[in-house]
Structure formats: C-alpha cells, structure tokens
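> what follows is a protein structure lacking sequence information:
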C-alpha cells in the first residue's frame, strides 16, 4: 500500500473573494468558508486518515478543524506550509500592484518561480520550505492517506515539485480554487496525480461561488 497525499486549500476568505494578495495576512474564513470546511469534513469523515498536516495560519487551521473534531485528530502545524509571502503587495489588488510596482509585477508574472513580490518570496523559496514538510511526511508515513491543508500558491508549488513541473509555471499550469482538493498517490513509479481542483465535496451553492 502506498501513501496518498490529499492537498486541501482552505475555504473562502474576503481576500479570495476580492482577488487581493493574501500571503501572511492571518484572515478569518467567511461564513461560507466555514461551511466549506464543514462540507469537506462531512464528505471525508468516513475515510481513514494517517495524519493531518496544516499551515498555522487561521484560515487553514479553521478549514482542517471540522474533520479533526469529527475524528479526534490533531493537526501537525508546519510553518513550511504557510502561504507565499507577498511582501509589500499584501492586501493589494492586482490592479494596484500593477500601478505601483509595474516593472516588478511584470517580471513576477513572467516567472514567479525566480522573481519575488517586493519584499516577498520567490516560488523556489516556498518550494524549499514546503518540500521539507513533504519529505517529513513521506519519511514518517509509509502507507495510507495524509491530509495537507494549505494555501493556493503553496499547494500549486508543491504539486509542481512532485510532478516535475517548472516552478515558474505554477500559476499557469495548476488550478487550486478555494476549498478544492488535489490528490497525489506516491506509487512505485513516482507521484501520480489522481485528482485536481476537485470540489465535489461542496454543496452546489458553494461550488458555484466565484473566487480566486
């Protein structure tokens, strides 16, 4: 039996609704975001879990908590699973960043793997810290299902790392809408992507909500 990694992005926040940059800002879930977390727990509480790992940021903690409460599990919080730091761009819309930091924004759009937001992190920096957590998980758990609750950019970067996709293309190749699930099975031939951007666990009204 192999390890299967379930990557769950946190539920909706005001930032995911507005499309503003939110990396290290410690935002709450919206009421709908809390319902997304409850829907995930209801859908997956019957599954056997070896462990739950998560970002310490509140929106990730609160997304993981309903499942952990249902199963009596404790989240192993890891700083390496936090969202990418957007530096001076935190809380700003893309339009405002483009206006105030145009040249840097254009460079970042072209290759966010090796160009950082002003005062923030490059994709490769996130990959190093997140990969350290993945290495820990795979050393610790040799079979079964492991849930990893994290953030949009960080999940996309981890998936690029596992699947051999250039970090500079993480924004162009991988989708991760709010409360979505990606599933990667660690097979004898390497990581196998089983599901991507899966929101089937959400009720119809939540699945239909827009957001980045």
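Thanks, I have it. In this text, all values refer to a predicted model and were calculated from it rather than measured experimentally. Residues are numbered from 1 along each chain as shown.
> going forward, measure contacts between C-alpha atoms and count neighbours the same way
Fine.
> for residue 117, which non-adjacent residue is closest in space?
What sits nearest to residue 117 in space, not counting adjacent residues and going by Cα to Cα, 6 or more residues apart in numbering, is residue 86, at 5.5 Å.
> so how far is residue 78 from the one you found?
Per Cα to Cα, to the nearest Å, residue 86 is found 19 Å from residue 78.
> and those two? which has more neighbours close in?
Ranked by neighbour count (other Cα atoms under 10 Å), residue 86 and residue 78 place residue 86 first, with 21 against 17.
> my read is that that one contacts residue 92, right?
No. Residue 86 lies out of contact with residue 92 (Cα atoms under 8 Å); the separation is 9.6 Å.
> need the contact list for residue 126.
For residue 126, the contacting residues are 80, 84, 154, 157, by Cα atoms under 8 Å, 6 or more residues apart in numbering.
> before we go on, here's another structure to hold up against the first:
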C-alpha cells in the first residue's frame, strides 16, 4: 500500500478574490471559505487519516480543524508548511505592487523561483523548508493516509518539485483553487505520483462521499 498525502489548499479569505499579496499575513477564512471547507469535510468524512498537518496560519488551521473534526483528530501545526513570505509586498493589492515596485515585480515575474521581494522569500527558500517537512511526514506515516493543509504557492511549488517540473513555471502552469484537493502517492517513499490535482468537485451542493482517488 502506498503512503498517500491528501494535500489541500485552505478555503477562500476576503483577500483571495481581491488579489492581494497575503502570504505571511494572518487572515481568517471568509464566509465563502468556510462553506468550501465544510463541503470538502463532508466529501472526506469516510476517509481514514492517520494524522492532519497544517501551516500555523489562521486560515490553514481553521481549514484543518474543520476537516479533522469528523475523524476525531487534532491538527498538528508545522511552520514549514506556511505560505511564501512576500516581504514588503505583504498586504498590498497586486495592481499597486505592479506600479510601486515595477522593476522588482518584473524581475520576480520572470523568475519567481529565484527572485524574492525585499524582505521576503523566493521559491527556493520555500522548498528548502517545505520538502524536508513533507518527506518527514511521509516517513513518519508509511503506508498510511495523511491530510496536509497548506497554501496556493506552497502547494504549487511542492507539486512541481515532486513531479520534476521546471519550478520557474510553477505560477503559470499549476493552479490551486481555494479548498482544492490534491492526492499524491509515494510508493516507494522517495517517488511521488500525482493522482488528483486541484479538484473542487465538492463545490457542488451535493457531494458524493466516495474516495476522491477512485
């Protein structure tokens, strides 16, 4: 039996639709985000999780608590799962960043894997903390299923790295919708296979409880 990671992005926040840079900003889920996560919890209620891990930020912990409740599990906060820190762009709308920090933003757009905003993180920085954390989770829960709740950028970087994709294109080539579900299998533990990607079938009002990898 493979080790299976159910990798989830947190539900929507009030900054999600407004296109703000809110990587390290600690914001809660919006009402819509709570609805999205509740539907995902219903979808996953019959799964058997060995553990639930989450970024310590409020929006990810709220998501993790809702998803873990039907399984009588307490989410484990892991700082390595947190989102990219956007430095002095944090809390600003993208349109403002594009004009106020035009040169820096252009360099970041060209190569977000290496370039970081002043005071923030590059994609390389994120993977340096994220990959060892996920590897440790996989080793700790061999041949079990684990739920991991993280963020849009972190999830895209992780998936691109595990699949051997060019990490410089992670923003253009990979999407992560709010409360999206991804399923990654490790068999053996050092080789990853993506079984489900950016799935939001639970957005529908009626959700089947069948395993999403079926």
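That came through fine. Just so you know, these numbers come straight off a predicted model, no measurement behind them.
> after superposition, what is the TM-score?
After superposition, the two chains reach a TM-score of 0.93 (TM-score structural alignment, normalised by the length of the first structure), with 205 aligned residues with a Cα RMSD of 1.4 Å.
> next one: the helix or strand hosting residue 198 of the second structure to chain centre, how far?
Element membership for residue 198 of the second structure, per DSSP states H and E: strand 192-199. Centroid separation for strand 192-199 of the second structure versus its chain: 13 Å, with Cα atoms, centre = their mean, to the nearest Å.
> by contact count, what packs against that strand?
For strand 192-199 of the second structure, the elements it packs on are strand 181-186, judged by 3 or more Cα pairs under 8 Å, 6 or more residues apart in numbering; DSSP states H and E.
> from the contact counts, what lies against the strand it packs on?
Checking 3+ Cα pairs under 8 Å, 6+ apart, strand 181-186 of the second structure ends up next to strand 3-9, strand 192-199.
> leaving out sequence neighbours, find the closest residue to residue 65 of the second structure.
Nearest in space to residue 65 of the second structure, with sequence neighbours left out and distances taken as Cα to Cα, 6+ apart, is residue 75 at 6.3 Å.
> need the counterpart of residue 21 of the second structure in the first structure.
Matched to the first structure by TM-score structural alignment, residue 21 of the second structure sits across from residue 21.
> so what's that match up against?
So residue 21 of the first structure contacts 15, 86, 89, 90, 91, 92, 93, 94 (Cα under 8 Å, 6+ apart).
> just the contacts of residue 126 of the first structure now: which is nearest residue 37 of the first structure?
residue 154 (18.7 Å; Cα to Cα).
> hmm, that closest one is touching residue 83, no?
Yes. Shown here, residue 154 of the first structure and residue 83 form a contact pair, counting by Cα under 8 Å, at 5.6 Å.
> thought residue 8 of the first structure was touching residue 195?
No. With contact defined as Cα under 8 Å, residue 8 of the first structure does not reach residue 195; the gap is 11.3 Å.
> what do those two both touch?
181, 182.
> which of these two has more residues huddled nearby?
Per other Cα under 10 Å, whichever of residue 8 of the first structure and residue 195 has more neighbours is residue 8, with 30 against 14.
> OK, contacts around the more buried one?
Residues near residue 8 of the first structure by Cα under 8 Å, 6+ apart: 147, 148, 149, 150, 151, 179, 180, 181, 182.
> you'd agree the third one is in a helix?
The reference is to residue 149 of the first structure. No. The assignment for residue 149 of the first structure is strand, going by DSSP: H, G, I helix; E, B strand; the rest coil, so no helix is present there.
> pull the residues that contact whichever strand or helix holds residue 66 of the second structure.
Per DSSP H and E, residue 66 of the second structure falls inside helix 58-68. By Cα under 8 Å, 6+ apart, the residues outside helix 58-68 of the second structure that reach it are 9-11, 13, 26-29, 34, 37-38, 40-41, 44-45, 52-55, 74-75, 77, 149-151.
> now, those that are in strands?
Mapping those onto strands (DSSP state E) picks out 9, 52, 53, 54, 77, 149, 150.
> neighbours around the last one, how many?
Other residues within reach of residue 150 of the second structure by the criterion other Cα under 10 Å amount to 28.
> gap between it and residue 187 of the second structure?
Distance from residue 150 of the second structure to residue 187 of the second structure, by Cα to Cα: 22 Å.
> now the aligned residue in the second structure for residue 42 of the first structure: how far from residue 206 of the second structure?
Here residue 42 of the first structure is matched to residue 42 in the second structure, going by TM-score structural alignment. Applying Cα to Cα, the value for residue 42 of the second structure to residue 206 of the second structure is 10 Å.
> isn't there a helix covering residue 206 of the first structure?
Yes. Assessed with three-state DSSP, residue 206 of the first structure lies in a helix.
> counting neighbours, what do you get for it?
18.
> you'd agree it is up against residue 32?
Yes. With contact defined as Cα under 8 Å, residue 206 of the first structure reaches residue 32; the gap is 7.2 Å.
> and the contacts of residue 126 of the first structure as CSV, adding neighbour count and secondary structure?
CSV is the format used below for the contacts of residue 126 of the first structure (neighbours: other Cα atoms under 10 Å; DSSP: H, G, I helix; E, B strand; the rest coil):
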residue, neighbour count, secondary structure
80, 21, helix
84, 25, coil
154, 25, helix
157, 29, helix
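> no more questions from me, cheers.
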